[in-house]
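Undergrad: Kindly generate the corresponding structure for this input.
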Amino acid sequence: MAVQTGALDGRVAVVTGASRGIGAAVARRFAAEGAQLILIARTVGALEELDDEIRAAGGRQPVLVPHDLRDFDGLDRLGASLNERYGKLDILVGNAGILGPLTPVSHIPPKAWQEAFDVNVTANYRLIRSLDPLLRVSDAGRAVFVTAGAAEEHTAYWGLLAATKAALNALVTSYAAEITRTPVRANLIDPGPVRTGFRAAGFPGEDPASLPPPEALGDLFVELASPACRRSGEVVKAQQAVA
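TA: This is a model prediction of the structure:
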């Protein structure tokens, strides 16, 4: 079990895709570290269950935001709302993502292509656009996005995920290069094989028990989200980081 240190005490943190998998694990860990959470996901019931868990464990009551990230104008309203309520944002975790169909590139339906880019790339761009001013107000704004090894592996039938995550890598590392003279730092985490529904959809024959749980990523997310972190513009491979 990870030792909580209060590393994020009082830090205001947005987590997308927070209702399950990596997002839920990060939310629980950040809450244990003292963060004030704004949790975004489409599933209201799952957000409410997570809220109950966090409060039962003694964490600060999170703000629940049921929202489809493809509602881009809503992400602009999020920035305005956070500015009114907190006047800053300390941490942004862009975790939400979709796998899309595993199929030859020539067979990818245009609707599936658009949806994957909307969720995996455009939503994160709109989050940066909306929340960057609030991250800059923080004494140590930190942005962490979840990518995938597919961005670099060029595996047959994984072209859609690869394209979206390669685009996300380029977006975030470019953003990091633009904010070097600000208090903000931005990185990506490649979680590698982790016991999630996302992983199970891509590898249906794999034994989930053979994989580490999402909670194993907690220390790395805390490290990159903490004010002490000086890393920026990196794609951090979780399996190497914890080896």
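Undergrad: When you work out contacts or count neighbours from here on, use the C-alpha atoms and nothing else.
TA: OK.
Undergrad: Do a quick rundown of the helices in this structure.
TA: With DSSP state H, the ranges of helices along the chain come out as 21-32, 44-56, 72-85, 110-117, 123-137, 150-153, 159-178, 197-202, 218-225, 238-241.
Undergrad: In a markdown table: these, plus mean neighbour count and distance to residue 104.
TA: Output for the helices of the chain, formatted as a markdown table (neighbours: other C-alpha atoms under 10 Å; distance: least, C-alpha to C-alpha, whole Å):
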| stretch | mean neighbour count | distance to residue 104 |
| --- | --- | --- |
| helix 21-32 | 24 | 27 |
| helix 44-56 | 16 | 33 |
| helix 72-85 | 15 | 29 |
| helix 110-117 | 15 | 12 |
| helix 123-137 | 20 | 25 |
| helix 150-153 | 16 | 15 |
| helix 159-178 | 20 | 7 |
| helix 197-202 | 15 | 14 |
| helix 218-225 | 20 | 34 |
| helix 238-241 | 14 | 28 |
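Undergrad: Compare these and give me the one nearest residue 208.
TA: Residue 208 lies closest, by C-alpha to C-alpha, to one member of the helices of the chain: helix 197-202, at 7.4 Å.
Undergrad: Run through who's touching that closest one.
TA: With contact meaning C-alpha atoms under 8 Å, 6 or more residues apart in numbering, helix 197-202 is reached by 21, 98-99, 102, 193, 206, 208.
Undergrad: same thing but 7 Å
TA: Contacts with helix 197-202, where a contact means C-alpha atoms under 7 Å, 6 or more residues apart in numbering, come from 21, 99.
Undergrad: Kindly report the same for stretch 231-241.
TA: For stretch 231-241, the surrounding residues in contact (C-alpha under 7 Å, 6+ apart) are 173, 176-177, 185-192.
Undergrad: which pair in those residues spans the largest distance?
TA: 177 and 192 (24.8 Å).
Undergrad: Nearest the geometric middle of this structure, what residue?
TA: residue 95 (2.1 Å; C-alpha atoms, centre = their mean).
Undergrad: returning to what we had before: okay, the helices of the chain in JSON lines with distance to residue 7 next?
TA: Output for those, formatted as JSON lines (distance: least, C-alpha to C-alpha, whole Å):
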{"stretch": "helix 21-32", "distance to residue 7": "9"}
{"stretch": "helix 44-56", "distance to residue 7": "17"}
{"stretch": "helix 72-85", "distance to residue 7": "22"}
{"stretch": "helix 110-117", "distance to residue 7": "34"}
{"stretch": "helix 123-137", "distance to residue 7": "18"}
{"stretch": "helix 150-153", "distance to residue 7": "31"}
{"stretch": "helix 159-178", "distance to residue 7": "23"}
{"stretch": "helix 197-202", "distance to residue 7": "29"}
{"stretch": "helix 218-225", "distance to residue 7": "7"}
{"stretch": "helix 238-241", "distance to residue 7": "19"}
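Undergrad: Let's compare: structure for the following, please.
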Amino acid sequence: MGKLDGRLALVTGASRGIGYATALALAREGAHIIAVARTIGGLEELDDAIKSATGGEGATLVPMDLTDMPAVDRLGGAINERWGKLDILVANAGILGTISPIGHVEAKVFNKVIDTNLTATWRLIRSVEPLLLKADAGRALVLTSAVAHTARAFWGPYAATKAALETLVRVWAEESEKTALRVNAVDPGATRTAIRARAYPGEDASTLPNPADVAAKLIPLCLPETDESGKLFRVRDNRFFSYREPV
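TA: Just a heads-up that it's a prediction; the model follows:
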């Protein structure tokens, strides 16, 4: 018996990295996974991994670009028709854009980062919030980054989207305070992912934690007994931070 038997989890950016590892970890705990990503091959690999790990059914695969906003809107309706609720949301999908001075960022790059990291996540929240509220203990995790707080030079578009996402999390948590829904931001820290490799091409990736290490820390945050909301969970510290304390 898994800790999440009978629960339904939607994971974005599920074809690789932290999204892939988290989807697999949730499935191992008994959750049925709705896996969203652009890369069909990666989704199929996840499906095979879930079947191998659980000995049961695979995931529900949704090949989709989250910047297709009408498709995001339809996703909530499709989940409602089939399952009538959603227990867990892991909003992991995101892109880096370019590491560049703000004035040198091309408009099309800036807009794509904003659309993918921020607007699409808001649209996703809007689409599935009614389903999370139908669950007996809805849990939502939104992946963020330390650059949301450090305002690191050359990381303008990415940092801005993560700071905005954390504000959305705090607002959403306040709005959901009197419900069973709990909403938190998660900073996975430096992890062996494709985004990290692009940002730090000279870094020795073997010194970094694997996505599976991060995923293991996220599972407890999805359990009904985890009651924190409107906070930042920092994986390297393995604890929640209130936004009233320095992070």
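Undergrad: buried subset of the contacts of stretch 231-241 of the first structure?
TA: With burial judged by 16 or more other C-alpha atoms under 10 Å, the buried subset of the contacts of stretch 231-241 of the first structure is 173, 176, 185-192.
Undergrad: For my notes, please list the residues you listed in CSV and give distance to residue 148 of the first structure for each entry.
TA: Shown next, in CSV, are these (distance: C-alpha to C-alpha, whole Å):
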residue, distance to residue 148 of the first structure
173, 15
176, 18
185, 20
186, 16
187, 13
188, 9
189, 8
190, 5
191, 7
192, 7
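Undergrad: residues contacting the aligned partner of residue 103 of the second structure in the first structure?
TA: Matched by TM-score structural alignment, residue 103 of the second structure corresponds to residue 106 in the first structure. Listed by C-alpha under 7 Å, 6+ apart, residue 106 of the first structure has no contact partners.
Undergrad: Can you say which of the helices of the first structure is nearest to residue 64 of the first structure?
TA: Nearest of the helices of the first structure (C-alpha to C-alpha): helix 44-56, 6.6 Å.
Undergrad: Have a look at how far, on average, the closest one is from the second structure.
TA: Compared with the second structure after the fit, helix 44-56 of the first structure shows a mean deviation of 0.8 Å (mean C-alpha distance after the TM-score superposition for the first structure).
Undergrad: ok so, going back, do you know which of the helices of the first structure lies nearest residue 143 of the first structure?
TA: helix 218-225 (7.0 Å).
Undergrad: once aligned to the second structure, how far is that closest one on average?
TA: Helix 218-225 of the first structure versus its aligned partner: 1.6 Å mean (mean C-alpha distance after the TM-score superposition for the first structure).
Undergrad: elements contacting that helix?
TA: Using 3 or more C-alpha pairs under 7 Å, 6 or more residues apart in numbering; DSSP states H and E, no helix or strand is in contact with helix 218-225 of the first structure.
Undergrad: now it and helix 21-32, what's the angle there?
TA: 70 degrees (axes from the mean of the first three to the mean of the last three C-alpha atoms, to 10 degrees).
Undergrad: which residue in the first structure lines up with residue 154 of the second structure?
TA: Checking TM-score structural alignment: residue 154 of the second structure goes with residue 157.
Undergrad: Map residue 49 of the second structure onto the first structure.
TA: Under TM-score structural alignment, residue 49 of the second structure pairs with residue 53 in the first structure.
Undergrad: correction: residue 178 of the second structure
TA: For residue 178 of the second structure, the aligned position in the first structure is residue 181, judged by TM-score structural alignment.
Undergrad: Please apply the same query to residue 72 of the second structure.
TA: So residue 72 of the second structure corresponds to residue 75, using TM-score structural alignment.
Undergrad: My read is that that match contacts residue 125, right?
TA: No: the criterion here is C-alpha atoms under 7 Å, and residue 75 of the first structure misses it with residue 125 at 10.2 Å.
Undergrad: And residue 67 of the second structure, how close does it get to residue 136 of the second structure?
TA: Distance of residue 67 of the second structure to residue 136 of the second structure, given as C-alpha to C-alpha, to the nearest Å: 30 Å.
Undergrad: Please apply the same query to residue 169 of the second structure.
TA: 20 Å.
Undergrad: count of neighbours near the alignment partner in the first structure of residue 90 of the second structure?
TA: The alignment partner of residue 90 of the second structure in the first structure, by TM-score structural alignment, is residue 93. Here the number of neighbours of residue 93 of the first structure (other C-alpha atoms under 10 Å) works out to 27.
Undergrad: Residue 161 of the second structure and residue 121 of the second structure, how far apart?
TA: Remark: distance between residue 161 of the second structure and residue 121 of the second structure (C-alpha to C-alpha) = 10 Å.
Undergrad: and if you look at residue 98 of the second structure?
TA: Residue 98 of the second structure is 20 Å from residue 121 of the second structure, by C-alpha to C-alpha.
Undergrad: contacting residues for the counterpart of residue 8 of the first structure in the second structure?
TA: The equivalent of residue 8 of the first structure in the second structure is residue 4 (alignment by TM-score structural alignment). Counting by C-alpha under 7 Å, 6+ apart, residue 4 of the second structure touches 29-31.
Undergrad: what about residue 67 and residue 136 of the second structure, which has more around it?
TA: Neighbours per residue, other C-alpha under 10 Å: of residue 67 of the second structure and residue 136, the larger number sits with residue 67, 18 against 14.
Undergrad: wait, doesn't residue 163 of the second structure sit right on residue 151?
TA: No: Residue 163 of the second structure is beyond contact range of residue 151, at 9.1 Å (criterion: C-alpha under 7 Å).
Undergrad: now the counterpart of residue 33 of the first structure in the second structure: how far from residue 152 of the second structure?
TA: In the second structure, the residue matched to residue 33 of the first structure (TM-score structural alignment) is residue 29. Per C-alpha to C-alpha, residue 29 of the second structure is found 37 Å from residue 152 of the second structure.
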